[in-house]
Structures are given as structure tokens and as C-alpha cells.
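A.B. asks: got a predicted structure plus its sequence, pasted below:
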Amino acid sequence: MGKAGRFACILTPMLLTLAGLICIILVMIGQLSTSGNNAPTTKLGRDLYFFKADTSNFGDKPNKLDDLNIDNNLLEALQGQASAGHLKDFYQVGLWSYCEGDKDPKTGVETITHCSSSKSNFWFDPFTVWNLKNSTAQKIVGDEKLEKGLNTYKKVSGFMIWSFGIALALSAAEIIIGFFAIFSRWGSLVTTIISTAQTIFILAAASTATATYGLLVGVFETALKDINIEANMGKQMLGVMWLAVAFGVASGLFWLFSVCCCSGKSPHKKVSVEKTPYTYERVASPAFPAQHGQQHTGYAGASHSQQQGTAYEPFRKNHV
């Protein structure tokens, strides 16, 4: 396989790595503001979220509070926030920030009105967002239901963010180092090592995000479902995230394949042997011409001439 075959062998994992890098970037721009003034995110960013809390149906609840499986202090606090216009219709959580907005009751069209500032240690705290921090509602309800789930989410959110960041950096390094793999199997070996590390981090990040936000959805459903506050995970974000994992695994396997195969050397390279200068060739003796059908070649011919008692040297020096 020549250089062209080597290039084709490297091209496949390079494209897979690039696709994985794009997926990680998409995960990281979800719910990210388009500017520094917390403006709404782009349409692509709006559709990518890990977790969504829908509070648009909060007003559609039974009149008898005794029928609700929720603490009255939390309900009254939320009612106060809704009356003051501080409770938005939905909240979407990304990796670095969250966005909130309104929902048209007739058409169901959602419009993002505000996005929070991005933070490297971001985690979504509904009590802070709903202005219920350190309130009686948080102390009573949070200890039993929301608090435990939120504490778990807070602890692993930093690891999750750093895992995605490291996976992004390793993906970029994988592409850069991958160019050297075109010329050498050693380049493929180094790239394979980097790819393995990238796969480990993106897999850890995706697994952590899936488990964490799945837990958060369960906590919201348990604690707030009776007052029609719903929660769900973003299918688009999950799809993009696990697609990044798939691309990472596939690229690693192809990088490993390029270490074992695709040497870049042609198996049909021709080797020509030229005559060295000052070689000897057998010539016919003028005194003893060769008989018909007899060849005087090699050392045997020389011995025959010497047996005839002649001093003629049967070899000539050939200057090439």
C-alpha cells in the first residue's frame, strides 16, 4: 500500500474525529447566550438542553390544597412568584447556563426571553431561580424531596463540565496529531493514545449527564407533579451527546487499525541490480576457438584453456 493508500486509511478516523468534535461543540453551546448581555440563544442552541421544567400549567390546579401531595408553604410561595410575574412558563438547562421564556397558551409556541450568564461551575437551582432560597418552602419540602436530588446534581455538575471540556481539547489535539499519522505509524500510535483518553472522558461525561439529569427529572416529577410542573430530558441533546461517544469509539478503532496496517510502503517496488565496475567476462581465445555447441563460460572454461598450455588469459576487464 502506497502513500495514497496510507492517506485513505488515515482519512476515515480523521473524519470521525472531526464529527465527534462537532457534536461536543453542539453540546457545549446548548442554552448558551449569543452575547454577553444574556440575550436569547440561537435556534440551534434553544433546541439543545439537558433538562426542561415546564411550569406553564401551574395555574391549572385543584382548589383544595388538601388534595395535593405537596407542602402548602411551597405552593403559596410559587403562587406568589407567579402572581408577581417571576415564574416563567419554562426553564431549559444547558451545560453552562439556563434559559427561560414564555409559552403562547393558544399556539403553544415557546419564546426564550432571557438566558443566564455562563459559569464554569454552573448548576440549576430552582429555589434560587424562583426566589425561594432559604425560604420556609425550601426547608420543608427540600429536605424530603428536592434537596437530595439537587445536592447530588450540584456535586457532579463540575465533573461533568470538566469532562466535556477535556474531551473537547483532546478531540482538537487528536486532529492535529493525526496529520503526522499520514507519514508514520508512530504518529498513528500517539493519536490512538489520545483518542483512547478522549473516548474515556466523553463517555464519562455522557454517562454522568444522563444519570444526573435523569435523577433530576425524577425528583421534579415526584415533588412537583401534583401542581402541574412537569420535567423532561432533551432528546436532541441526548442524541448529539451519545453520537459524540459513538464517533469517539469508532475513530479510536480506526486509529488503532492504522497502527497495525496501512504502512504506506509499496509491496511491488522493483529492485534493479546494476553491474559493478571492473568485472570480468569470458571471451573466446583466438588460438583455440570454441567448437560448435561448446560454450566457454565460467571458471571451467578458464581451466580448459590452461590445460592447452597457453598463456592467453580468457577474461577481459570490463570498464563500466
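C.D. replies: Sure, I can see it.
A.B. asks: only C-alpha atoms from now on, for both contacts and neighbour counts.
C.D. replies: OK.
A.B. asks: please enumerate the helices of the stretch 1-150 of the chain.
C.D. replies: Counting by DSSP state H, counting those that start in this stretch, the stretch 1-150 of the chain has helices at residues 3-29, 43-47, 72-83, 126-129, 136-141, 147-178.
A.B. asks: now these in CSV, with mean neighbour count and distance to residue 189?
C.D. replies: Formatted as CSV, these follow (neighbours: other CA atoms under 10 Å; distance: least, CA to CA, whole Å):
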stretch, mean neighbour count, distance to residue 189
helix 3-29, 20, 12
helix 43-47, 16, 36
helix 72-83, 16, 58
helix 126-129, 14, 47
helix 136-141, 17, 54
helix 147-178, 19, 10
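A.B. asks: adding distance to residue 275 as columns, could you present those in CSV?
C.D. replies: Below are the helices of the stretch 1-150 of the chain laid out as CSV (distance: least, CA to CA, whole Å):
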stretch, distance to residue 275
helix 3-29, 31
helix 43-47, 71
helix 72-83, 98
helix 126-129, 87
helix 136-141, 95
helix 147-178, 44
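A.B. asks: what's the closest of those to residue 192?
C.D. replies: Closest approach to residue 192 among these (CA to CA): helix 147-178, 8.3 Å.
A.B. asks: next up, a second structure to put side by side with the first:
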Amino acid sequence: MGKAGRVACIFTPYVLTIASLICIIMVGLGCTKASSDTLNNLYFIRLDLSNISQGSGVTSEITDRLADAGITSVTAEEVSATIKTFQDDGNIADFYDIGLWGYCEGNSTNGKDTVSTCTDPKAQFYFNPSSILGMSEAQLEKELGSGMKKTMNVYKAVSKWMFIAYLVAFIATCAQVLLGIFAIFSRWGSCVTTIVSIVSFLFTLGASLTSTIMFSIAKGSLGTALKVYGVEVDLGKNIYVATWLAVAFSLAATFFWMFSTCCCSGRSPYGHKDRHNTRGSITAEKAPYTYEPIGAAHPPFGSQQPQHGYSTSYPPPPHHNDIPMTHHNQQSSAYEPFRHA
């Protein structure tokens, strides 16, 4: 298969690699630009405080919520006072969307969510609800239960690993796009690209698993604790579709890169001149240790019988067996030596 076949073989994994890169970029761009509705819909988790006024009074409902959440460190009166504080605080938005680099906040009007501002992108970002709600960490731990501090510490550490995993996946996928060009010309290029593709797939998979598991756990723990205050916790949809599509494209690209290392050679089967002469006929090689006499086409010697028992395909002359050498007055008994191939 020639170069055209090699290009066709590389085309499929190359396109899959670009598709995976686009999906990773979409994950990274989520919650970074307030004016983009598309990017605003890319978030891992949302804290919805728009219904916080529903629990403003000291009712038996708040007591039931505390019992369901397992929070025994605060009373219903304290919860009611905290809710009243949230209502009076004009800086608290209706919802908060958490992304990879930061978060966005906005308000809900007539059932329509409008993002007002987004934070500047920050490496190894993690969402700190105490700073958003205007509460100290000690007060937040008291309000949400003793296990909340441990949960937040785990979330902080895992968020850093998740950010690093996405960053490595992005860099490795970009390297695939560059190395894929060299894979067109040789299988060695495909081999190097395959190694980088495996690294990209593993880190993309690790980042996707981390984000999905971590925020699913956060939804369960935070959702239960914040439900007491009328806060709802929901997972995003589009960003998880994007991250798992990146995993699927990366896996498929890795498979086809591996396939290109053992198939679709770029060499042409008609380009080996050492096996053919200029007219296209096959050049026969002489076997070792054979002797070839100079035939009749090279006078004055003519055809002759071989010496020392070696035979040729030439028949003996009809009149005599030996032709004496007469050139340059050489002796008549001399004979032509045989050539050694």
C-alpha cells in the first residue's frame, strides 16, 4: 500500500483525536464567560438558592429536615435565623454554577436563568461555599453538620487532582495532533503517537471518572445538608456529555493509532530497483562457486569443454574437442582459463 493508503489509514484516528480535543476544550471553557449561553450551560454542579425563602419560618418542616439530614448541632430556630440572613443579604445570587476553572452566578427571572458574572479562571480551583454565603468555616461546619468539614477537605484535594488530570489530557491530546502528521510517513511515527494517545486516554478517563464521582457524592452530601435551608443541588448535564465523549473519542483514536503501527505501510511494492533491471525483467543471480567459459561469442576462443569435470550446457564442437590458442604466438597447447563467478 502506497502513501495514499497510508494517509487514508491515519485519517480516522487523526479526526477522532481532534474530536476528543474539542470536547476537552469545551469542558475547560465551561463557566468562564458570562455572555455566552453555550458556555454557561457547561457546569459540573449548581447550587440553587432561588427557593430559599420557602423555609423562612420556624416550622415543624425545618425540624423534620434537620432530622433527615442528621444535623444535631443546630436547632430549628438557628436555621430560621440563618435563612433570614440569607434573605437579607443582597449579595447572594439565585444560583451558582461550578466549573473547572471557576464559577458563575446569576439570577432567575420568570423561570429564566441569567448569568450575571463569572470569576476569573484560576488553576486548581475549588468552590468554597463559606466565602459565597458569607459564613466562616467554623460556622458553616456548625450549620451543616460535623462531617461537612471532612467532606470539604476531600473535595479540595480531589479538585486539584481533577484539574491536573484534565490539563495533562489536554496537553497529551495536543501532542497527538502534532505527532499524527509524522505518523503519515512511517510506522515509527504511529508507534510514538500511540504511546502518547494511551497517556491521553488514561488521563482523560481519570479526570472524567473523578469529576463524575466527586460531584455525585457532593450532590448527595451537600444536597441533604443544604435542603434544610431550602437550597437545591443539581448536577449539570452538558459538561458530563462532553467529558465522556472525550473519553470515547480518545479510546477509539488509541485503537486506530495502534492499528496503524502494524498495517498500512507507506512503502510501494514497485519501488525496489535492486530486484529489477531497467527493462522490468528480473535479474538472476549467479550461484556461488560456479565456472563459466567464454563462449563462441568471444573469438578467437570459441566453445570448449570445461576442465576438471565441470560441465556446461554447451554441446562439444562437431570436429574437435579443443581449440588451441594462436593469438600473440602463444603455445598451441594453451587453453583459455575459466572465469570464476
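C.D. replies: All right, it came through fine. These numbers come from a predicted model, not from an experiment.
A.B. asks: TM-score for these two?
C.D. replies: In this superposition the chains share a TM-score of 0.82, using TM-score structural alignment, normalised by the length of the first structure; 293 aligned residues with a CA RMSD of 2.9 Å.
A.B. asks: rewinding a little: among the helices of the stretch 1-150 of the first structure, which is nearest residue 310 of the first structure?
C.D. replies: Judging these by CA to CA, what sits closest to residue 310 of the first structure is helix 3-29, at 60.0 Å.
A.B. asks: mean per-residue distance, the closest one versus the second structure.
C.D. replies: Its aligned residues in the second structure lie a mean 0.6 Å from helix 3-29 of the first structure after superposition (mean CA distance after the TM-score superposition for the first structure).
A.B. asks: ok, back up a step: of all the helices of the stretch 1-150 of the first structure, which one comes closest to residue 318 of the first structure?
C.D. replies: Residue 318 of the first structure lies closest to helix 3-29 among the helices of the stretch 1-150 of the first structure, at 40.4 Å (CA to CA).
A.B. asks: so where in the second structure does that closest one end up aligned?
C.D. replies: On the second structure, the counterpart of helix 3-29 of the first structure by TM-score structural alignment is residues 3-29.
A.B. asks: out of the helices of the stretch 1-150 of the first structure, which comes closest to residue 58 of the first structure?
C.D. replies: helix 72-83 (8.6 Å).
A.B. asks: contacts for the closest one?
C.D. replies: By CA atoms under 8 Å, 6 or more residues apart in numbering, the residues outside helix 72-83 of the first structure that reach it are 65, 87, 88, 130, 131, 132, 136, 137, 138, 141, 227.
A.B. asks: translate the fifth one into the numbering of the second structure.
C.D. replies: By TM-score structural alignment, residue 131 of the first structure lines up with residue 134 in the second structure.
A.B. asks: repeat that for the third one.
C.D. replies: Under the alignment by TM-score structural alignment, residue 88 of the first structure pairs with residue 93 in the second structure.
A.B. asks: residues contacting that match?
C.D. replies: So, once contact is read as CA under 8 Å, 6+ apart, residue 93 of the second structure ends up touching 49, 50, 105, 106, 107.
A.B. asks: which of these does the first structure keep?
C.D. replies: Retained contacts for the contacts of residue 93 of the second structure in the first structure, judged by both residues aligned by TM-score structural alignment, their matches' CA atoms under 8 Å, are 49, 50, 105, 106, 107.
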